[in-house]
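I'll drop the sequence and a predicted model, then ask my questions.
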Amino acid sequence: MTTGQRVREIANWANGSTLLGLGVATLGHCDIRRGPRGLWLADHYRFGFPVAGAFTVGNVLVTAHDWPTRVETYPGLLAHEERHSWQYAVCGGLPFIPLYVAAMGWSVLRTGSRAARNVFERDAGLAAGGYVDAPPRPVGAAVRSLLAGRR
């Protein structure tokens, strides 16, 4: 591991996010093992939430599939999820979660996509995470669209 990766690992243990990630993976009946660069890989997650091909909590990368198959299908996915582990460290751990939800809401408002204008997904690389970019729509039109959908 590089010094930076070791710092990230220590930060995510200290801020509690890796411990939470291991708890989520355990509750999800995952097979958990050490991965590269201070990460933990958790396969076969059994719950339908969050809706994602993979997600990260601290230094724990979780998928409902198995990691070798996921990486074969999406070669950049491990690096994409690793970038999210850095985001946990930078955000001080668990504050990442509400910040991510807010960014996802902004992205849905602006594009109709959970990822296209989500600052965290853009930083991690949209294509590497299996996402496609979408152009932003004017805020007024987005609000009208959302309100129309509620009726």
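Nice, thanks for sending it over.

From now on I want contacts and neighbour counts done on CA atoms only, so please keep to that.
Fine.

Spell out the secondary structure type for Gly4.
For Gly4, the reduced secondary structure class is helix; criterion used: DSSP: H, G, I helix; E, B strand; the rest coil.

Relative to Ala142, how far out is it?
Going from Gly4 to Ala142 by Cα to Cα, to the nearest Å gives 40 Å.

Nearest residue to the middle of the chain?
Nearest residue to the geometric centre of the chain (Cα atoms, centre = their mean): Phe55, 4.2 Å.

Give the full set of residues in contact with it.
Contacts here follow Cα atoms under 8 Å, 6 or more residues apart in numbering; on that basis Phe55 touches 61-63, 81.

Return the subset of those residues lying in strands.
When those are checked against strands (DSSP state E), the matches are 61-62.

Now for the contacts of Phe55, which sits with the most neighbours around it?
For the contacts of Phe55, the largest number of neighbours (other Cα atoms under 10 Å) sits with Val62, at 29 neighbours.

Just list the residues touching the residue nearest to it when sequence neighbours are not counted, thanks.
Nearest non-adjacent residue to Val62, counting by Cα to Cα, 6 or more residues apart in numbering: Ala42, 4.7 Å away. Counting by Cα under 8 Å, 6+ apart, Ala42 touches 25, 30-33, 60-63, 66-67.

among the residues you listed, which ones are buried?
Buried subset of those (neighbour count, 16 or more other Cα atoms under 10 Å): 25, 30, 32, 60-63, 66-67.

A further structure is provided below for comparison with the first:
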Amino acid sequence: MASRADRLRHLLNWVNLSTPLGLGVAAAGGARVRRGPSRCYLADHYRWSFPVAGAFTVGDVVISRHDLDALRALRPGLLDHELAHSRQWAACLGLPFLPLYLASMGWSWLRTGDRAARSVFERRAGLERGGYVDVPTRPVGPVLAQGMRSLRAAVTGRRGLDAGATVGSGGQPRRGG
């Protein structure tokens, strides 16, 4: 029997349209959809390769390329982790969850080089239950500096080994640029 909190989450995710979106994503990806515990839907054998995850949740729909029963046997905390994401969809009122989650992934990558380790959504859902590991933070300054160097090289067309040398200059560095 679903708890009162499960029923409220389920209602909110229908009203904010995230569950219909999740069912649409599952159908478009050819997944087999069935009812799961806590009023969620389980959609397995999803055929698309994006996003890269053992499972992901849209509204109240837990989607996986794998057989979810087999995956849950290997990772017993996985469904609890995904149901936490379902609650996050409800708390974010549906679609605003997507840009917030992406921003959180970006922050995590910037701080650790890993998309999940410092994501507030993944941490609150339980890193270990989701199959993630905690990664120590790194200084942001060098990461931003390297990003700026890469951006400047892309904009000016100066990449790789030829950066700084002009064609026909005998390998001499460019002047003034």
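Happy to help now that I have it. In this text the structure is predicted, and so the values were computed from the model without any measurement.

before we move on, the earlier item: am I right that the residue nearest to Val62 of structure 1 sits in a helix?
No. Ala42 of structure 1 sits outside any helix when classified using three-state DSSP, being strand.

element containing Val33 of structure 2?
Under the criterion of DSSP states H and E, Val33 of structure 2 resides in strand 32-35.

That strand against structure 1, how far on average?
Between strand 32-35 of structure 2 and the corresponding residues of structure 1, superposition yields a mean separation of 0.2 Å, by mean Cα distance after the TM-score superposition for structure 1.

Thr56 of structure 1: what secondary structure?
Secondary structure state of Thr56 of structure 1, per three-state DSSP, is strand.

whoops, Arg46 of structure 1 was the one
For Arg46 of structure 1, the secondary-structure state derived from three-state DSSP is coil.

excluding its backbone neighbours, what's nearest it?
Nearest-residue entry for Arg46 of structure 1: Gly28, 5.2 Å, with adjacent residues in sequence omitted and distances by Cα to Cα, 6+ apart.

Now do the contacts for the residue nearest to Trp67 of structure 1 when sequence neighbours are not counted.
Sequence neighbours aside, Asp43 is the residue nearest to Trp67 of structure 1 in space, at 6.3 Å (criterion: Cα to Cα, 6+ apart). Under the criterion of Cα under 8 Å, 6+ apart, the contact list for Asp43 of structure 1 reads 30-32, 62-67.

What separation do you get for Asp43 of structure 1 and Ile32 of structure 1?
Relative to Ile32 of structure 1, Asp43 of structure 1 is positioned 7 Å away (Cα to Cα).

number of nearby residues for the residue nearest to Arg46 of structure 1?
One way to gauge burial is a neighbour count; for Gly28 of structure 1, by other Cα under 10 Å, it gives 19.

Rebuild the contacts of Phe55 of structure 1 as a markdown table, extending it with distance to Ala102 of structure 1.
Listed next are the contacts of Phe55 of structure 1 as a markdown table, based on distance: Cα to Cα, whole Å:
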| residue | distance to Ala102 of structure 1 |
| --- | --- |
| Leu61 | 21 |
| Val62 | 21 |
| Thr63 | 23 |
| Glu81 | 19 |
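
re the thing from before, tell me which of Gly4 and Ala142 of structure 1 has more neighbours.
Legend: neighbour count by other Cα under 10 Å for Gly4 of structure 1 and Ala142, higher for Ala142 (17 against 11).

any idea what the more buried one aligns with in structure 2?
Using TM-score structural alignment as the criterion, the counterpart of Ala142 of structure 1 in structure 2 is Val143.

mind checking which helix or strand the residue lying closest to its match once chain neighbours are set aside is in?
Of all residues not flanking Val143 of structure 2 in the chain, Leu110 sits nearest, at 7.0 Å (Cα to Cα, 6+ apart). When elements are defined using DSSP H and E, Leu110 of structure 2 is found to belong to helix 97-112.

residues in contact with Arg70 of structure 1?
For Arg70 of structure 1, the contacting residues are Leu77, by Cα under 8 Å, 6+ apart.

and the helix or strand hosting it, how far from structure 2 on average?
Under the criterion of DSSP H and E, Arg70 of structure 1 resides in helix 67-73. Between helix 67-73 of structure 1 and its aligned partner residues in structure 2, the average distance after superposition works out to 0.9 Å, using mean Cα distance after the TM-score superposition for structure 1.

Can you give me the buried ones in that helix?
Of the residues in helix 67-73 of structure 1, those buried by neighbour count under the rule 16+ other Cα under 10 Å are 67, 70.
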